[in-house]
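Q: give me coordinates for this.
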Amino acid sequence: MPGKISKPSDVPEEAEEVAAASPRIKLADGRHLAYRESGVPKSKANYKIIMVHGFGSSKEMSFLAPQELIDELGIYFLLYDRAGYGESDPNSKRSVKSEALDIEQLADQLELGSKFYVIGVSMGSYSTWSCIKHIPHRLAGVALVVPVVNYRWPSLPEKLIKDDYRRKLIHWGLLFAEFAPGLLRWWVTQKWLPSTSVMERNPVFFNSKDMDVLKVIPGFPMLTQEKLRQRVVFDTLHHDFKLAFTPWDFDPMDLSNPFPQNQRSVHIWQGYEDKVVPFQLQRYVSSKLPWIQYHEVPDGGHLIVHYTGLCEAILRALLLGEEHPHYKPNIPKIVP
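A: Okay, the predicted model is just below:
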């Protein structure tokens, strides 16, 4: 447990004055992380899982695990707002590594024990990759759901990514984020621009099953123009995006198996029809890291975490080692 220390200069003054509705821990650098607990009581849990939310989301993210399964297996969930999101303080020194260290401090202060499971969703997966790199000794098992692929990873072959339009979109987004953040903020908050509801219906980003999901979930509340006009919201999203897609302090393809005795496992879950993260890249990553168990949803897009039955399959694979035949790829992993 970190001792009481004075507030460092890089924590905004207003961050100390926010009356948070959710419980929070105080990190070693003086920042606070907000969290919520779900599932069975921690004292009765057989499995303790930290959930890492994606871009524009929060600790209120949905993970549709059946209550019967949660009770049967004894699963405790810890969800938290990543730095700058929701009720957590921003981190001006945020890095890929700091994301993993935040998770470790969260686990320690809430007394999860020496090992815990981590499930990262979408952009939250860069924090999860960082856990495999920086705190592998704390992990009981890992699942990455539609994980972000950073086109700056050195080991990605050029022939696999050179014609990927998503790479070009990210490239232009990074240029604006780096050299013209003020212009970018002005652009995304103009009233004459399409709202996120239009983006949500855009087949460029989502397949038909995703768009059905978007009819019944709240969507991306932090990506509305009203929210983006708030400086702290824009800065959080801006920094999160840059961190995910600029060079990291490691290349995931150089990682070693955190469970060399195969006592636990690492999983990637990917939609075959995902238009945000292409399945070809996930197959390549899992082929380069044969200790990763790769699962593919045949008709799945980017929002597979909201599909009926998928969260149960994720938990059964991660905790019990059960492979659902529907999600086993019907073509072999191919290294280009």
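Q: can we go C-alpha only for contacts and neighbour counts from here?
A: Noted.
Q: show me the contacts for S122.
A: S122 makes contact with 53-55, 144-148 under the criterion Cα atoms under 8 Å, 6 or more residues apart in numbering.
Q: from memory C311 sits against L64, does it?
A: Yes. C311 lies in contact with L64 (Cα atoms under 8 Å); the separation is 5.8 Å.
Q: got a list of what D102 touches?
A: By Cα under 8 Å, 6+ apart, the contact set of D102 is L27.
Q: and it, what element?
A: In the assignment (DSSP states H and E), D102 maps to helix 96-109.
Q: equivalent analysis for V198, please.
A: helix 196-200.
Q: right, and the helix or strand after that helix?
A: Per DSSP H and E, the first helix or strand lying C-terminal to helix 196-200 is helix 208-214.
Q: that following helix packs against which elements?
A: Here helix 208-214 touches no other helix or strand, going by 3 or more Cα pairs under 8 Å, 6 or more residues apart in numbering; DSSP states H and E.
Q: distance check, the closest residue in space to N91 that isn't next to it in sequence against S127.
A: Nearest residue to N91 in three dimensions, chain neighbours excluded: A83, at 5.9 Å (Cα to Cα, 6 or more residues apart in numbering). Separation of A83 from S127 (Cα to Cα, to the nearest Å): 11 Å.
Q: let's see this one next, to set against the first:
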Amino acid sequence: MSSRTAEGPQEHDVTIDGRSVRVRDAGDPDGAPIVYFHGTPGSRLDVGFGDGAATQAGVRVISFDRPGYGRSSPAAYDLESVARDALQIATDLGVDRFAALGWSGGGPFALATAAYGGDRVSAVGVAGGLAPPQEMPGGTDAFTPEDQRALSYLPDDPSGAALAFREANQGTLQLLLSARNDDADARWIDWMWGQTDPTVVADPALRTALRTVLDEGLRQGPTGVCWDNVAWGGPWGFALTEVRARAHLWYGEDDQMVPPANGRWLAAQLPQAALTSYADEGHLTPMRHWAEMMRALTA
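A: Got it, this is the predicted structure:
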């Protein structure tokens, strides 16, 4: 099953439809494989903090940058195309069956991979991930009128939707880029998660990991962020009933970025779902429960 024998994380580029996709291969090269989908914004480095735990647990973690993130070529994409990329990457690495895991904005991509991958996906995990906003009651309440206008381009003009989203959110996107380039103390980490995830942001190693993930994910600018919002903000293109793999859902009850109502709704829609809620935790649950999540997905 494994094509990797070297110790330590390995990185390489895979060519898919003429695009270069940067792949990271970490943990135990002979271990049970998990294909990981990063957040919005994020990168293949998202769960690098857990490399040692993965090796110890006998788990192989394969992650990759979506188009326009990190070191992957920019391109238009949707949930299905990223799922197809993941399946192709797994094939190229000699991996037949695997678990899929998405954190935050990566959650919808993990679910899509389970839907399109069929029996190749043994289990799927979502940590603080969105439910389909167009389907979940109240799912679009947080959308601004400008965001609604951007998504009105779908499904016919996804490129127009991505451009409209970028224009509507120039201020927020510029703040993200400014945090990447100018905030040497990474104070944005405290602003975003200081109240909901204090034990995580107080850990120097995890704080460095968060900074590294953002720096790498936004090295090409905010294009990937815009396409993520297009991919999961509009119609998903598949039904949750098509996700036949067992699903594990993890949510912090204090999460202000993706409220736990998303997890409760997903748990009610997915054919096989187990929901775990963490009291007094927010959006950074994988940084406290990584070993637990790996065990559940590879059991």
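Q: need the TM-score between these chains.
A: TM-score for the superposed pair, counting by TM-score structural alignment, normalised by the length of the second structure: 0.77. Supporting figures: 270 aligned residues with a Cα RMSD of 3.2 Å.
Q: compare neighbour counts for C311 and L64 of the first structure and give me the winner.
A: C311 (19 against 14; other Cα atoms under 10 Å).
Q: give me the aligned partner of that one over in the second structure.
A: Matched across to the second structure, C311 of the first structure falls on W290, judged by TM-score structural alignment.
Q: for V59 of the second structure, see how far away the closest residue to its match other than its chain neighbours is.
A: Among residues not flanking W290 of the second structure along the chain, G50 sits closest, at 6.8 Å (Cα to Cα, 6+ apart). G50 of the second structure is 11 Å from V59 of the second structure, where distance means Cα to Cα.
Q: between those two, which one's more packed in?
A: V59 (25 against 20).
Q: to which residue of the first structure is the more buried one aligned?
A: Matched across to the first structure, V59 of the second structure falls on I75, judged by TM-score structural alignment.
Q: wait, doesn't that match sit right on V40?
A: Yes. Between I75 of the first structure and V40 there is a contact under Cα under 8 Å: 5.8 Å.
Q: which stretches of the stretch 201-336 of the first structure form helices?
A: Shown for the stretch 201-336 of the first structure, the helices assigned by DSSP state H, counting those that start in this stretch span residues 208-214, 225-228, 231-245, 279-288, 310-315.
Q: so which of these comes closest to Y117 of the first structure?
A: Smallest distance to Y117 of the first structure across those (Cα to Cα): 10.5 Å, for helix 310-315.
Q: contact partners for A54 of the second structure?
A: Going by Cα under 8 Å, 6+ apart, A54 of the second structure touches 26-28, 60-61, 291, 294.
Q: ok, back up a step: show residues contacting the helix holding V198 of the first structure.
A: For helix 196-200 of the first structure, contacts defined as Cα under 8 Å, 6+ apart pick out 205-206, 211, 214, 219-220, 223-225.
Q: what residues are shared contacts of C311 and L64 of the first structure?
A: Common neighbours of C311 of the first structure and L64, using Cα under 8 Å, 6+ apart, are V305.
Q: can you pull out the strands in the stretch 1-150 of the second structure?
A: Taking DSSP state E, counting those that start in this stretch as the test, the strands found in the stretch 1-150 of the second structure are 10-16, 19-27, 32-37, 59-64, 98-103, 121-127.
Q: now these in JSON lines, with distance to D85 of the second structure?
A: Putting the strands of the stretch 1-150 of the second structure into JSON lines (distance: least, Cα to Cα, whole Å) gives the following:
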{"stretch": "strand 10-16", "distance to D85 of the second structure": "7"}
{"stretch": "strand 19-27", "distance to D85 of the second structure": "9"}
{"stretch": "strand 32-37", "distance to D85 of the second structure": "11"}
{"stretch": "strand 59-64", "distance to D85 of the second structure": "9"}
{"stretch": "strand 98-103", "distance to D85 of the second structure": "13"}
{"stretch": "strand 121-127", "distance to D85 of the second structure": "14"}
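Q: closest to N169 of the second structure out of those?
A: strand 98-103 (22.3 Å).
Q: superposed on the first structure, what's the mean shift for the closest one?
A: Here strand 98-103 of the second structure, set against the first structure after superposition, deviates by a mean of 1.1 Å using mean Cα distance after the TM-score superposition for the first structure.
Q: return the distance of that strand from the chain's centre.
A: Centre-to-centre, strand 98-103 of the second structure and its host chain are 9 Å apart (Cα atoms, centre = their mean, to the nearest Å).
Q: cool, stretch 114-123 of the second structure as well?
A: Worked out by Cα atoms, centre = their mean, stretch 114-123 of the second structure lies 17 Å from the chain centre.
Q: also stretch 193-203 of the first structure?
A: On Cα atoms, centre = their mean, the centre of stretch 193-203 of the first structure falls 22 Å from the chain's centre.
Q: what number of residues lie near the closest residue to the match of V59 of the second structure other than its chain neighbours?
A: Of all residues not flanking I75 of the first structure in the chain, Y47 sits nearest, at 4.9 Å (Cα to Cα, 6+ apart). Counted with other Cα under 10 Å, residues neighbouring Y47 of the first structure total 19.
Q: check the one 5 residues further on too.
A: Counted by other Cα under 10 Å, the residues lying close to V52 of the first structure total 27.
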